[in-house]
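# Here's my sequence, what's the structure:
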Amino acid sequence: MTRSSRARSPSMTQPSPDAVELRGITKRFPGVLANSDVSLSVRAGEIHALMGENGAGKSTLMSILYGLHQPDAGTIALHGREVSFTSPAQAISTGVGMVHQDFALFPQLTVTENVIFGREPIRRGFLSRKAARAAVASLIDKHELRLRPDTRIADLPVGLRQQVEILKLLYREASILILDEPTAVLTPAETSRLFGVLRDLAAAGKTVLFVSHKLQEVLEVSDNVTVLRDGEVTARGATSSFTGPALASAMTGRAVDLDRTYPAGSPGKVVLEIPGLTVYAGEIVGIAGNGQAELVESITTGVHDEVAHVPESRSEVGSAPHAPLAANLAVGFQRRLANKGFLRPSAIREHAGKIIARFDVRGTGSTMDTLSGGNQQKAILGRELTHGAPLLVVEQPTRGVDVGAIENIHAQLIAYRDAGHGVLLVSAELSEILALSDRILVMYGGRFVAEFDRENADPGQIGLAMAGGAR
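Predicted structure coming up:
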């Protein structure tokens, strides 16, 4: 893998205290050592990537820097001055801001109203809408963001909503920006635009902490990288000194095949037939383009006994976030886990334990929402595969999942296919569709416009069809 170069700002070459210095950070939760003696140094004007598998301790470490958690041991220094935060409000007042995976925006309010919320400009005792709009418009122009002050959040695509979150931090004069898995819900084009924004911010002297598990993105956008595994630092250094396989090995502790190809399936009987689409047992059919959400809804509505479904939204559709993990894994298995009409707690625990072990679900807290996003994904996928339905409809199977888990999930999908099931795969990652699919169908404008078999699946032609250029 290669990494594109980025011009360094003058501030990065001047000797000065590090913008962020974490020393010997240790954090324990009940039954879990999340961070163990972790140290991290980041300069001003630097994009620093923090990598690791799901549950490696990345988010915990950044939550400590942001004041959401307090360390059991260790110190934090910003620009050479030791600090101690007991709340995010304290961190923000010192110039530290964080963009979480789940955006905290009011959909019915405008960009300006969201940005100034909690820090409104007051003139003579009243909110000055003119001053607010002017301040937001000035920041948008300064950082060349693709936003308009008066647009409602509900009318913005997800990539621009993320820019609003970044704009909120800039409005609060944050000099240290933490982005937790910022590309998890972005398209490739939106990711590219985000990287442009981050490079501009770093060039202006801002410090960016980029939390990710995506190898190519880290190699492309970051200056330096720190890798965590099981709460400990396993690698650190200039990003240009690492290869993709080296980072993957540091994350997982083993060699990872990043370019694995799988043998073709053996199609059998029809498991799904609708106008324009047929799926056979023993094959994976990939769907690329737009209109997938409506297609999936039409397939999965009212046919749960015949179709297992891994939805795009883990929290809104795929699980009950505040319910125990074991209860979430029991959904759809109630009859098997009951005796004389009553659910058996021991059977539920045993059932959950098998899925947790098979799919390497880590950090198994008391409720679903205590798991990292990647581990929630592994749990939901494991539950649906265990159903053994004739057809599995899986949306974004590896979104928010680290490289080691991606390898495992892909192998599980292939095994499910080879066991005689049909798989309908929807993914924003064209590389994932190309790696797994026996056939690829492309949608444009809500209808199928092209079909490619495994041997003739050319990324350029597929991309052309996705853009409406198919003949």
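# drop to CA atoms for contacts and neighbour counts, all remaining ones
Fine.
# What are the boundaries of the helices in the stretch 351-471 of the chain?
373-387, 403-418, 430-436, 459-466 (DSSP state H, counting those that start in this stretch).
# So which of the ones you listed is nearest residue 275?
Across the helices of the stretch 351-471 of the chain, residue 275 has its closest neighbour in helix 459-466 (19.1 Å, CA to CA).
# So which bits of that closest one are buried?
Of all the residues in helix 459-466, those buried under the rule 16 or more other CA atoms under 10 Å are 462, 463, 465, 466.
# May I see the residues you listed organised as a markdown table, with distance to residue 441 added?
As requested, the buried residues of helix 459-466 are exported to a markdown table (distance: CA to CA, whole Å):
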| residue | distance to residue 441 |
| --- | --- |
| 462 | 9 |
| 463 | 12 |
| 465 | 10 |
| 466 | 10 |
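# and which of the residues you listed is nearest residue 57?
Nearest member of the buried residues of helix 459-466 to residue 57, counting by CA to CA, is residue 463, at 36.6 Å.
# Quick check: the gap between the closest one and residue 424.
Distance from residue 463 to residue 424, counting by CA to CA, to the nearest Å: 19 Å.
# Equivalent analysis for residue 302, please.
On the measure of CA to CA, residue 302 and residue 424 end up 17 Å apart.
# can you check residue 103 too?
Residue 103 is 29 Å from residue 424, by CA to CA.
# So those two - more neighbours on which side?
Between residue 103 and residue 424, residue 424 has the larger neighbour count (other CA atoms under 10 Å), namely 23 against 12.
# of all the buried residues of helix 459-466, which comes closest to residue 443?
Among the buried residues of helix 459-466, residue 466 lies closest to residue 443 (CA to CA), at 6.5 Å.
# next up, for comparison:
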Amino acid sequence: MRTMDAMNAMDAMDAMDRESAADCGHKPDTILETRSLVKRFGAFLANEGISLSIRRGEIHAILGENGAGKSTLMNMLCGMLVPDEGEIRFRGRPVRFTSPGQAMEAGIGMVHQHFMLIPALTVTENVALGMKGRSPLFRLKEACAEIRRLSERFGLEVEPERLLGDLSVGQQQRVEIVKTLYRGAEFIVLDEPTAVLTPPEVQDLFRVLSALKAQGKTIIFISHKLQEVQAICDRVTVLRLGRLAGTLEMKDTNPAEIARLMIGRDVRAPVRTGAASGTAVRLRVEGICASERGVPLLRDLSLRIREGEILGIAGVDGNGQRELAEVLFGLRGRDAGEIRLEGRELDRPHPRLMTELGAAYIPEDRHKEGLMLQMSIAENLIAKQYRGKRFSLGGFLRRRRMRACAEESIRDFAVRATGPGHRVGGLSGGNQQKVILARELMLHPRVMVAMQPTRGMDVGAAEYVHRRLLEAREQGCAILLISTELEEIMALSDRIAVIYKGRLLETMDREEADLDRIGLLMAGVESGA
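A predicted model of the protein is given here:
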């Protein structure tokens, strides 16, 4: 267990490390260096000759397109992967980690995008779980006191006795940060830390990161959100196709320059043609109500979407967006209300029926709901069509057609993979999202529900997804776009509705939409209130 005396001893060791590093020519302000790191997965070269330097006490962004090699590089720093070539130097000394435990003992910790926490345990139990040389029944009171001291020291506002399952996503993330600090981390990697946070939670996180920086901690910040990177980071390193594209001082650059470095060209804003919508209403929802264990989730919700129209649903995450999508596709029951797809009333919609009727669905959680991670790209792409004649004959799959289809999709959607047989679970998050989009657009849908379609995607990949959604719109598809990214909603939507606590407060045409007005509605402040 880390005590304050132990932490003070570590500070003294840091000072000794700096003196030792200075004696051997190592820059005193550099805490970590990589020299010509290489990592291969079979014939796939994930990292090639990566050399970078991280300063002590800075917030350093690592950016790049999906599949650029960011996660591979971080996994080598944190002991989850071993480099095939090259060297890592930490505090001026060469290190070779073969496990995350070794990296943590050296002072390097990582907060993953998908938290590694157990909801049924308390904060203290989660933080202390797995401590080397400790029994599950060790002195929890001392651990609780130490967690409270760390929380106060860094402004984390974590209550050690609370059950983890009762905490918000933002609070759970702070528990993950406490967990790394409790184990003595001086160098902390944050993987997509704002991907699932509300705007207020993002500001809370930035406050915490500033406090960590002020007390000498070094932060690696992996993100696709360039505005956030600009707001919190000191420097930025960009990877492209597994190679180092450059390192910039944040004060000397801007999001447009960073985006060019990431994708090798200027990012183009989505180009919307004139009004593409016709008069036919493809999807109509009237008076939908849904609840769970007596708690209302959707309240008298009504909407309509015409052919060739994108209706954007704006709102802070957790206000009924997921429940709306699930009700529409029959993944959740409803208490009241009516759903009509091209005039046909759907008493009991279910996913297969919706697909047969020409509806496509991009789910919020690509891992749990969107993909079969142990299966190949080709198998995932035909998951909704494997019963049809195109890919099945006499009960047997038509493998050549599957492969040809997958090769075409990999090429058209710029999926970074070794081929159709590449396991989907081995793709980066953005490339996984491209596979889902390719599968759904293969259906030539008449209606699409797209929930968080670019979550976790880099600017280049998000640009591509936006373009394909607009192409579907121009071909007459009626799209319900659900996103917590207000810029995405404003860029793509023909009309915008704001959801708050399961109700649609107001729907407006894109031309009359005002960011201040939408922001107030997202906070529950209706017009005239």
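# re earlier: ok, which of the helices of the stretch 351-471 of structure 1 comes nearest residue 34 of structure 1?
Among the helices of the stretch 351-471 of structure 1, helix 373-387 comes nearest to residue 34 of structure 1, with 14.7 Å by CA to CA.
# Structure 2: matching residues for the closest one?
Mapped onto structure 2 using TM-score structural alignment, helix 373-387 of structure 1 spans residues 429-443.
# neighbouring contacts of the matching stretch?
Defining contact as CA atoms under 8 Å, 6 or more residues apart in numbering, one finds that stretch 429-443 of structure 2 is touched by 66-67, 358, 360-362, 366, 370-371, 377, 380-382, 384, 409-410, 413, 415-416, 424-425, 453-454, 456-458, 461, 465, 472.
# could you redo the last one with a cut-off of 6 Å?
For stretch 429-443 of structure 2, contacts defined as CA atoms under 6 Å, 6 or more residues apart in numbering pick out 66, 360, 381, 415, 457.
# Taking those residues, tell me the two that lie furthest apart.
Pairwise over the contacts of stretch 429-443 of structure 2, using CA to CA, the maximum falls at 66 and 360, 23.8 Å.
# circling back: so which of the contacts of stretch 429-443 of structure 2 comes closest to residue 228 of structure 2?
Residue 228 of structure 2 has its nearest neighbour among the contacts of stretch 429-443 of structure 2 in residue 457, at 14.3 Å by CA to CA.
# so what corresponds to that closest one in structure 1?
For residue 457 of structure 2, the aligned position in structure 1 is residue 401, judged by TM-score structural alignment.
# Now check residue 499 of structure 2 against structure 1: what is it aligned to?
Using TM-score structural alignment, residue 499 of structure 2 lines up with residue 443 in structure 1.
# circling back: filter the contacts of stretch 429-443 of structure 2 down to the buried ones.
66, 360, 381, 415, 457.
# Now intersect the residues you listed with the strands, please.
residue 360 (DSSP state E).
# With distance to residue 138 of structure 1 added, can I get the helices of the stretch 351-471 of structure 1 in a markdown table?
Converted to a markdown table, the helices of the stretch 351-471 of structure 1 look like this (distance: least, CA to CA, whole Å):
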| stretch | distance to residue 138 of structure 1 |
| --- | --- |
| helix 373-387 | 35 |
| helix 403-418 | 40 |
| helix 430-436 | 37 |
| helix 459-466 | 36 |
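# Check these for me and report the most buried one.
Highest mean neighbour count of the helices of the stretch 351-471 of structure 1: helix 373-387, a mean of 24 (counted as mean count of other CA atoms under 10 Å).
# just the angle between that helix and helix 403-418, please?
In terms of direction (axes from the mean of the first three to the mean of the last three CA atoms, to 10 degrees), helix 373-387 of structure 1 departs from helix 403-418 by 10 degrees.
# Helix 373-387 of structure 1 vs structure 2, average offset?
Helix 373-387 of structure 1: mean distance to aligned residues in structure 2 after superposition is 1.0 Å, counting by mean CA distance after the TM-score superposition for structure 1.
# Structure 2: which residue goes with residue 48 of structure 1?
The alignment partner of residue 48 of structure 1 in structure 2, by TM-score structural alignment, is residue 60.
# And its match, how close does it get to residue 157 of structure 2?
Look at residue 60 of structure 2 and residue 157 of structure 2: by CA to CA, they are 24 Å apart.
# okay, the two: which has more neighbours?
Using other CA under 10 Å, the more surrounded residue of residue 60 of structure 2 and residue 157 is residue 60, with 27 against 15.
# Helix or strand: which one has the more buried one?
Assigned by DSSP states H and E, residue 60 of structure 2 belongs to strand 59-64.
# Where in structure 1 does the following helix or strand past that strand fall?
Moving toward the C-terminus from strand 59-64 of structure 2, the next helix or strand (DSSP H and E) is helix 70-77. The aligned range for helix 70-77 of structure 2 in structure 1 is 58-65, by TM-score structural alignment.
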